[in-house]
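Engineer: I'd like to go over a predicted model; first the sequence, then the structure.
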Amino acid sequence: MKDKKNDFSIEKPKLPIDLEGIESIGQLEDESYISSGVIGGYIIENQVADAVTFNEVIFKNSTFIGSSLNYAELTDVRFEHCDLSNVDFRNSIIHRVEFINCKVMGINLSESTLRNVRFNQCSGDYGFFSFADCKAVKFQDCELCYSDFQDCNFNKVGFYNTDLTQCQMSGTKLKDIDFTSCNVDGIGARIDNLRGAIFSPVQAVSLSKLMGIIIR
């Protein structure tokens, strides 16, 4: 059960109800600007571009393959049933964005700024979030095994019914985060990072290994 005291709301993407379909976005170039449309069944393959902007866009059943989009800016964007595995979004700004039923395995959001971002029912093992600045970010019913959240700045970040097996969170303050609905087996964090985090009694026994405590 979620701790209502530590729950919070996030803003949804502000998307016009009359968005029209975009048939093609072509070859992305540095500082490309894609705005106001629905992109369905599109494949973005091996594209490399910096500072691309997506604004008021819905991606449906689209695939990003081998693409590197560093310094991107995504505002009011929704991804539905998309495959963004191994996409490189380093140093990007992600604001009012939803990832719904997406594959985000190995996605790289390190050193990015995330504001009002929701991951819902996503497969995201081996994701990279290190050094990200996250405020109002929720992971609901996700798989994030072996993901890297080291040295992040967390402010109103929630994990709900999410698999965090072997995740690395060293250097990230986890105060007030409720992990009781999650699998935290093998989670990596320093003792001072865990101060104020919320765990179940069973989880606490598992985490005792981090503190060198022997329970008999």
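Structural biologist: Nice, thanks for sending it over. Numbering: from 1, shown residues only.

Engineer: C-alpha from now on. contacts and neighbour counts both.
Structural biologist: Noted.

Engineer: How about residue 208, nearest residue that isn't a chain neighbour?
Structural biologist: Once flanking residues are discounted, residue 208 sits nearest to residue 214: 7.4 Å by C-alpha to C-alpha, 6 or more residues apart in numbering.

Engineer: I meant residue 158, not that one.
Structural biologist: residue 138 (4.8 Å).

Engineer: what residues are up against that neighbour?
Structural biologist: 117, 118, 119, 157, 158, 159, 160 (C-alpha atoms under 8 Å, 6 or more residues apart in numbering).

Engineer: From residue 21, how far off is the last one?
Structural biologist: Counting by C-alpha to C-alpha, to the nearest Å, the gap from residue 160 to residue 21 is 33 Å.

Engineer: try the second one
Structural biologist: Computed with C-alpha to C-alpha, the distance linking residue 118 and residue 21 is 23 Å.

Engineer: Just give the nearest non-adjacent residue to residue 33, would you?
Structural biologist: That would be residue 53: by C-alpha to C-alpha, 6+ apart, it lies 4.8 Å from residue 33.

Engineer: Other residues contacting stretch 175-189?
Structural biologist: 1-3, 6, 157-172, 193-200, 203, 206, 210.

Engineer: Just the buried subset of these, written out for ChimeraX, thanks.
Structural biologist: Buried residues within these, by 16 or more other C-alpha atoms under 10 Å, are selected in ChimeraX with:
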select :157,158,159,160,161,162,163,164,165,166,167,168,169,170,171,172,193,194,198,199,203
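
Engineer: Mind jotting down where the strands sit in this protein?
Structural biologist: Under the criterion DSSP state E, the chain contains strands at 33-40, 43-45, 53-60, 63-65, 73-80, 93-100, 113-120, 133-140, 153-160.

Engineer: got another, please set it beside the one above:
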Amino acid sequence: MASRTFGRVTVTTPALDEPGLYLSVVDSLDSPRGVVQDFTYGDVDLRSLSLTGIQLITGRVSDVRAKQVEFDTLNLHGVEITSSDLGSVRWSRSKLTRVHFRDCKLMGTALDDVVLDDVLFEKCRFDYGSFEKVRATGSVVFVGCVFTEAAFTDCDLSDAVFSDCGLRLTDFGGGRYRDTDLRGNDLSQIRGVANLVKVRIDPSQQTDLAQALVDELSISIGDA
């Protein structure tokens, strides 16, 4: 079983290179049976990609480029998604288990009511994205990701890890962040500092949070 460790958190990742596992090439991620299993799919340019009520189990998705993406009740288990550009993806009412995203662009993404269980996002871009009611029920790690002006609202990111991420003007709205690990990030330009109750930071990041709070409250500092 493949895994990666980040600080106190270990993520179980898809084991797609195990002996005896054969992945068949498919030309679509849709299926009348509602299940696509043991598959590989990719190297396609699409105007739109829409999937509803589908389960993707044990497979690879790579080099998929789609301008508009809509996923509803799309559940993933043991899936790797790499080098893909899923523009303006709307993803709702779904569960992701043992999923690894790497080198993907999900700019402007909107995740709503999505459950994450053993999910690793590596070198992905979520600029201007929105995360609403996203829940981490297992290990969740964002490493080397960019969240410029992204927003988290009513999420439970307890025990999640953000490592070496770009958090410029990222808004951490109301939600649960107990033991969320923010060490190793520049926090000086984040928003919603007051909501980050019981997160983990390095001693050196106290100055970052103070600066973020001063900016958020528009506090003037000086003698004049």
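Structural biologist: Looks like it arrived, so ask away. Fair warning: this is a prediction, and the values are worked out from it, not measured in the lab.

Engineer: ok so, going back, structure 2: which residue goes with the residue nearest to residue 158 of structure 1?
Structural biologist: Alignment note: residue 138 of structure 1 maps to residue 141 in structure 2; criterion TM-score structural alignment.

Engineer: circling back: reformat the strands of structure 1 as a markdown table; add distance to residue 26 of structure 1.
Structural biologist: Conversion of those to a markdown table gives the following (distance: least, C-alpha to C-alpha, whole Å):
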| stretch | distance to residue 26 of structure 1 |
| --- | --- |
| strand 33-40 | 10 |
| strand 43-45 | 9 |
| strand 53-60 | 14 |
| strand 63-65 | 13 |
| strand 73-80 | 18 |
| strand 93-100 | 22 |
| strand 113-120 | 27 |
| strand 133-140 | 31 |
| strand 153-160 | 35 |
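
Engineer: Can you tell me the centre-most residue of structure 1?
Structural biologist: In structure 1, the residue lying closest to the centroid (C-alpha atoms, centre = their mean) is residue 119, at 5.8 Å.

Engineer: Can you get me a residue count around residue 179 of structure 1?
Structural biologist: By the criterion of other C-alpha atoms under 10 Å, residue 179 of structure 1 has 23 neighbours.

Engineer: mind listing what the residue nearest to the centre of structure 1 touches?
Structural biologist: 98, 99, 100, 138, 139, 140, 142.

Engineer: what do you get for residue 61 of structure 2?
Structural biologist: 40, 41, 42, 79, 80, 81, 82.

Engineer: So what does the fourth one match up with in structure 1?
Structural biologist: The equivalent of residue 79 of structure 2 in structure 1 is residue 77 (alignment by TM-score structural alignment).

Engineer: What distance do you get for that match to residue 47 of structure 1?
Structural biologist: Counting by C-alpha to C-alpha - residue 77 of structure 1 and residue 47 of structure 1 are separated by 19 Å.

Engineer: same question, residue 73 of structure 1
Structural biologist: 16 Å.

Engineer: Surely residue 48 of structure 1 is in contact with residue 31?
Structural biologist: No: the criterion here is C-alpha atoms under 8 Å, and residue 48 of structure 1 misses it with residue 31 at 11.3 Å.

Engineer: hang on, the earlier thing: pull up the gap between the residue nearest to residue 208 of structure 1 and residue 193 of structure 1, please.
Structural biologist: 20 Å.

Engineer: the helices in structure 2, which residues?
Structural biologist: 206-216 (DSSP state H).

Engineer: okay, stretch 158-176 of structure 2 sits on what stretch of structure 1?
Structural biologist: Under TM-score structural alignment, stretch 158-176 of structure 2 corresponds to residues 155-173 of structure 1.

Engineer: more crowded one of residue 77 and residue 47 of structure 1?
Structural biologist: residue 77 (27 against 15).

Engineer: Enumerate every residue touching residue 50 of structure 1.
Structural biologist: With contact set as C-alpha under 8 Å, 6+ apart, residue 50 of structure 1 has these partners: 29, 30, 31, 68, 69, 70, 71, 72.

Engineer: Trace the fourth one over to structure 2, please.
Structural biologist: Which is residue 68 of structure 1. Per TM-score structural alignment, residue 68 of structure 1 is aligned with residue 70.

Engineer: surely its match meets residue 86?
Structural biologist: No: using C-alpha under 8 Å, residue 70 of structure 2 is not in contact with residue 86, being 9.5 Å away.
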